[in-house]
Structure formats: C-alpha cells, structure tokens
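Asker: next come a sequence and a model predicted from it.
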Amino acid sequence: MKWVTYEAGDGVRTGVLDGGSVRGLAAGTTLEGLLTTGGLTEAGEDAWRAPAEVHELAEVRLLAPLRRPPSVRDGLCFLDHLRGCYRALGRDVELAEVWSRSPAFYFANADAIVGPYDDVPISPGSTMFDLELELGAVIGRGGRDLHPDRAEEHIAGFTLYNDWTARDHQVVDMAQGIGMAKSKDSAITLGPALVTVDELEPYRRDGRLMLELSATVNGEELTRGTLAQMDWTFGELLAYISRGTDLTPGAVIGSGTVPGGCLLEHVDTPGLGDFKRWLRAGDVVSLSGVGLGETRQTVTQGIDVIPLRADG
C-alpha cells in the first residue's frame, strides 16, 4: 500500500492511494499511531473496504507521510558520495579504514520534517544551500541488537528523503567536531507516500531492493542511481544503529546520499566541481524513485541571521 497524510479542507487525515484517489481513514488516525500500535495492515484493509472519505488526489494537499516521527537518523551508506565530496573539495579520495568498519550515521531533526510539495526556505545566513537525494526507511516493528541478515524485516516501508544542507554552516559544525548541527537543522523532506515493503518486492534482486532514484534542479537532471550502489545495506545499517538501544516503530532512517545526488559533488565554486551554482530562491528541486513517486519543491529566501551578541 501507499500511505499518505493529507489535508482536504477539514484537518489532517491519513489514507491510502488508490490510483488517482485517496481513501481516507477516520479523523485523528495518524501513521505514527498505526505504526506504534501495529495496526497498519488492518487499517489499510479498512481504508479499502470502508473508507471514511474518498477524495480525488488532485483535490488534496499531500503532507509528509510521517509529520513528527519519534526519531530520525541519517546514514552514509554510499561511500562513493563521500569520495565525490572529497574530490570536489580537492581532497584525497582514498577513504580511511574506519569507513569500512561500520556505517556512519547522525541524529537528524525530527521537528524539521516538511512535505513533498512544501516550499523550503534557505537556512538562515546560508549562501551554500544544497539538496541530498536519499531513501528513507520507516521502522514498523521495534527491536534492538538486530541481526544484519534479519533487520530489514523490521522495516514497514520506504519514502523519498531530501536531506537539505547548508554547506557553509557544515564547515562550522565540522570544525566544532561534535556532530551535525545548524547545517542539517532547517528541513527534511519525506514523501510523497510511505510505500510498504510488499509494494516494492517486484524490485528486489538477490535479496536487495534495486530501486532507481533521481534528482533534478529546474528540470535538469543532477544524478540518477540505484540502491545497488550502497556499500552498507539497510540491514547492516539497522543492525548497527540498534546495538544496545531500541529502534521504535515510526523511526525514520535515511540511506545517505546517492552518489552525485548533491550540489557539493558538482557545484562551480572555487576549488569545487562543474555544476552551475548553489541553490537560490526560485529553484525547483525534485526527487523521484521507481515505485515511490516524486517530490517537487520550490526553494525560497530564508530569513536574515539575528546576531547572538550586539557586537557580532
């Protein structure tokens, strides 16, 4: 099933896509709640059999399928993305051995979730605003200390994930050395739907999903890639994340950026690569994935920075 969260004039509702229509459940039902109670499958059957309402898709506004997940972590499972960033920065692309020991991840801002067609303001004070093409896995069944061969059984479904990044703020974050902060704090796009695992089984090859993902800026393709390029699988990522801690239903785990799926790997800035520029107000950014749908968002001007001190 393809689960959506939407507005149709009488508040936020949850439902499933049926071609060009949405079959909605009763008011107050949320995907977060259904995942927590384990009622996703039964609720989906109810939506098909006896929906509380039905709307044409063109009549509703799609929101992020999970508007406030209990947690968001973002991995780095495509090491060629890291090599591409290093290359653009003029650094040695030979990765340290630590990158082959375990998949890296950081905790992202669950309060920064935006919908698949929402405008995205540039982070305050940023002149190097970037997109990142990713896939998000949503946990359906909780657990801890998961085995990498079975951890994917805990995934309820997948959604497109745009990890908007202020690259100039990231320089500060990395210099301070305690993790991603204001560079990753302003927006994370999820949507347009949470597509359940069973819907994507036709794209599984040799035990792995082979979904193709792509990103465009103003209609110009930035990159196209597949999950076959992942150096760390979702099973390995979830197993590592769950060591000694609980993964809870509704948690979102990002795959990391598909190689070439951010401007840092391309942008024409002194010392960098060959794309035209960083994002600016008016740019339209779209992500798409086979079986997952498409996001389409306009970048808008951000607010000015408020000085922290009178002299600064």
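Answerer: Right, received. Where do you want to start? Numbering: from 1, shown residues only.
Asker: please count neighbours and contacts with C-alpha atoms only from this point.
Answerer: Will do.
Asker: run a quick neighbour tally on Asp304.
Answerer: Summarising burial for Asp304: neighbours were counted as other CA atoms under 10 Å, giving 10.
Asker: ignore the last one, Arg309
Answerer: One way to gauge burial is a neighbour count; for Arg309, by other CA under 10 Å, it gives 6.
Asker: that one should be in a strand, yeah?
Answerer: No: under DSSP: H, G, I helix; E, B strand; the rest coil, Arg309 sits outside any strand and is assigned coil.
Asker: do a quick rundown of the helices in the stretch 1-150 of the chain.
Answerer: Ranges of helices in the stretch 1-150 of the chain, per DSSP state H, counting those that start in this stretch, are 31-37, 40-49, 79-88.
Asker: quick one: buried residues of the shortest one?
Answerer: Along helix 31-37, these residues count as buried under the neighbour rule (16 or more other CA atoms under 10 Å): Leu31, Glu32, Gly33, Leu34, Leu35, Thr36.
Asker: please name the residues that touch the nearest residue to the first one once chain neighbours are set aside.
Answerer: Once flanking residues are discounted, Leu31 sits nearest to Leu66: 6.3 Å by CA to CA, 6 or more residues apart in numbering. Contacts for Leu66 were tallied using CA atoms under 8 Å, 6 or more residues apart in numbering; they are Thr5, Leu31, Glu32, Leu190, Gly250.
Asker: putting a second one here so we can go through both:
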Amino acid sequence: MRIARWTHAGGIGEGFVIGDGVVAFPRGLTVADVLAAGLAELPALAAEVEADPAASALPLIEVELLAPLVPASVRDFVAFEEHVEGVTASVDGASHVADEWYTYPTFYFTNPHSIIATGEEVRPPATERLDFELEVGAVIGGIEGSDGRDLTPAEGAAHIFGYTIFNDWSARDVQGREMKVRLGPAKGKDFATTLGPWITTADEFGGLVDDEGFLAIRVEVFVNGERVGHDLLSNMGWPFGELVAYASRDSRVVPGDVLGSGTAGNGGCLAELWGRAGELTPPPLAAGDEVVMRVEGIGEIRNTVGRARPVPGIPPARTRSRARERL
C-alpha cells in the first residue's frame, strides 16, 4: 500500500494512493495517526475505505503532493562504503574510509522543519557546490507494547512502517567549512530535504529482502535528463533493521521518525564523482537544473533548483579579553 498527503481545492488531504488516484482516510485520520497505529492496523483501515460508498478518489493529476509525513525527527546515516570512498577523496584529496566507519552505523540529525515535497523548487544557500544525495528513508511506525527503546535488529526491522525517497540536498563548500570545526554538517544541509512522493509500506518489499535483511531495490538519479548515478540499496553496509536498532540504543525511535540510508554509491551524489575525477565533473547544480530520483517499488521525486535568497549578514567572532571578573 501507499500513503500520501496532498493539497486540493485549498485543503489538505491524507490517505491512500490507489492506482492513479488518492482516497482520504476515514474518520478524519491523518498520516501521523496511521503511523502511530502501526503497519498491523493498516489492512483493516484499507478495508474500511473499500467498504465505504462515500469514499471517492481524486485523480493524482488533480492534486499537489506534499511530503508524505511531517517527521518527528530525521536521522541520516552514512551507510554506503563506496560513497565514503568518493567523498573523502573530494574533501581530503585521497580516498579513505576510517576504521570507525566499520564499527557502527553513524548518523547525524538533520532539520525536520526544512522538508519539501516532490515538485517544489529548492532554495539553496549561497553556495558554489550545490549537490544532491540519492537515498531511501525508512519511516518508523508504532508497535503495540513497544516504546522504541534499545531494540534488537529484528525489532528494529519490525518498527519500519514503510519507505520513501530521500534527497539530502547539500551545499558542499558550506559543509566543508563547518566540519573543520569538528561539528556538523549543519547549515550545509539545513535548507532542504525532499521526501516523497509517498510512503510505500514495508510489506510491499517482502520478496526483495534477503536473509540478512538487505533490501535489493534499484535506485537512480538524473540531472537534466541524464542519469548520473545508480545503485542497489542492498549495497548498504548495514540493513535498515540494524540502523533502527542503533538509533534506538540508549534512546528511542518513535512513529514518524525518518531514518535515511545515507547516499548510494556509484554516483549517488556529485561529490563522490568529484572525488573520483579529481575535478568538479559533472558540474555543481545551478539554478534551473532539474534533479529526478527514481526508486524501484516507491516511485519518483523531481525538484528544480532555484536561486539563493539574500540573507542578513552575521559578523565574525570578536576577540575577547578572557577576563574572569567584571571590570
């Protein structure tokens, strides 16, 4: 099943994507309500819609899709070794994967307030190295009797409600400056993350999950109609269940959390290609460029790059006396 959010005739709708149309959930339920109830409750809800003669579909072409959820939080992992190899070459001039990468699946928190939908224009910061990141996001749902804490990998996998396409837009020059302070990425990725076009429920992928839990689906990205990257999601260093388990360690995951796979290899972002080429080839994204991502079993998202907005300046740090008492 697929679930989505959309606007139509000035209102917001939330419900199922059925064929080429959308049908609202009954009883005024929202995507957040459905995620909290969990995947196990979804078939009964679908049956309720099917049995309701008043449930009418709107054609997809007549609605404007929103991001499929308002995330509770967004964690983004770096789970593809090939991506790390290429990006370190771009940043440091030499390809290297730190030993620590192999120990645990590392992630950072990104901004849940900068989520955009397919079709929206991306407004980047002032940057000369705008980039995309081809990812898949796992969306967490509720499970009765679980508070989402200290999960095993099997329990983590069971908490996955479904998957959506995840584009972690990145200003690489801003990111590089920030990370020299040994924090971040922050403002280099703060401005936009595309989620969409909808959430495809985890049960739809049963035949594509191997014995270790890896999801073998095709992912690809196009810039202005030219394919620049493609990979299999199963090239992640850890399956999603283990990412969820690690996120929950000494913490918790809750319905509505989104966990990004990290950027796919083999051209999943421009920075990887820059590192391998030793130059900015293909060129950084510019205003007017269209980025399209397609993921098997989910669908397609597309966004056009806009222009940076002028923003108020902030002065550099001041030299201070380090006095310990007021004069």
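Answerer: Perfect, I can see it now. Computed from a predicted structure; not experimentally measured.
Asker: can you calculate the TM-score here?
Answerer: The TM-score (TM-score structural alignment, normalised by the length of structure 1) is 0.92; 309 aligned residues with a CA RMSD of 2.2 Å.
Asker: now, which of the contacts of Leu66 of structure 1 sits nearest Thr216 of structure 1?
Answerer: Lowest distance from Thr216 of structure 1 to the contacts of Leu66 of structure 1 (CA to CA) belongs to Leu190, with 16.3 Å.
Asker: which position in structure 2 pairs with that closest one?
Answerer: Mapped onto structure 2 by TM-score structural alignment, Leu190 of structure 1 lines up with Leu195.
Asker: same question for Gln297 of structure 1.
Answerer: Here Gln297 of structure 1 is matched to Asn303 in structure 2, going by TM-score structural alignment.
Asker: wait, doesn't that match sit right on Ala287?
Answerer: No: using CA atoms under 8 Å, Asn303 of structure 2 is not in contact with Ala287, being 11.1 Å away.
Asker: between these two, which one's more packed in?
Answerer: Counting neighbours by other CA under 10 Å for Asn303 of structure 2 and for Ala287 shows that Asn303 has the greater number, 21 against 15.
Asker: and that one, how far from Leu42 of structure 2?
Answerer: When CA to CA, to the nearest Å is the yardstick, Asn303 of structure 2 and Leu42 of structure 2 sit 30 Å from each other.
Asker: can you check Ala89 of structure 2 too?
Answerer: Ala89 of structure 2 sits 45 Å away from Leu42 of structure 2, going by CA to CA.
Asker: what does Met1 of structure 2 give?
Answerer: From Met1 of structure 2 over to Leu42 of structure 2 the distance is 9 Å, taken as CA to CA.
Asker: what of Gly229 of structure 2?
Answerer: With distances defined as CA to CA, the gap from Gly229 of structure 2 to Leu42 of structure 2 amounts to 34 Å.
Asker: and Thr164 of structure 2, by the same measure?
Answerer: Relative to Leu42 of structure 2, Thr164 of structure 2 is positioned 17 Å away (criterion: CA to CA).
Asker: neighbour count: those two, which is higher?
Answerer: Counting neighbours by other CA under 10 Å for Thr164 of structure 2 and for Leu42 shows that Thr164 has the greater number, 30 against 16.
Asker: tell me the counterpart of the more buried one in structure 1.
Answerer: Using TM-score structural alignment as the criterion, the counterpart of Thr164 of structure 2 in structure 1 is Thr159.
Asker: ok, now Tyr102 of structure 2?
Answerer: Mapped onto structure 1 by TM-score structural alignment, Tyr102 of structure 2 lines up with Ser100.
Asker: equivalent analysis for Val253 of structure 2, please.
Answerer: Under the alignment defined by TM-score structural alignment, Val253 of structure 2 corresponds to Leu247 in structure 1.
Asker: list the contacts for that match?
Answerer: Contacts of Leu247 of structure 1 were listed using CA under 8 Å, 6+ apart, and they are Ile139, Gly142, Gly143, Arg144, Ile241.
Asker: what's the burial count for the counterpart of Gly44 of structure 1 in structure 2?
Answerer: Across the two structures, Gly44 of structure 1 finds its equivalent in Ala46 of structure 2, going by TM-score structural alignment. Taking other CA under 10 Å as the neighbour definition, Ala46 of structure 2 ends up with a count of 15.
Asker: how much space between Ala46 of structure 2 and Pro26 of structure 2?
Answerer: Per CA to CA, Ala46 of structure 2 is found 9 Å from Pro26 of structure 2.
Asker: and Val34 of structure 2, by the same measure?
Answerer: Relative to Pro26 of structure 2, Val34 of structure 2 is positioned 11 Å away (criterion: CA to CA).
Asker: repeat that for Arg318 of structure 2.
Answerer: Computed as CA to CA, the Arg318 of structure 2 to Pro26 of structure 2 distance reads 58 Å.
Asker: of those two, which one has the most company?
Answerer: A side-by-side neighbour count of Arg318 of structure 2 and Pro26, using other CA under 10 Å, places Pro26 first with 16 against 6.
Asker: list the contacts for the more buried one?
Answerer: Contacts were defined as CA under 8 Å, 6+ apart; by that measure Pro26 of structure 2 touches Leu45, Glu48, Val49, Ala55.
Asker: can you map out the strands along the stretch 151-300 of structure 2?
Answerer: Using DSSP state E, counting those that start in this stretch, the strands found in the stretch 151-300 of structure 2 span residues 160-168, 170-171, 193-201, 218-223, 226-232, 258-260, 290-295, 299-305.
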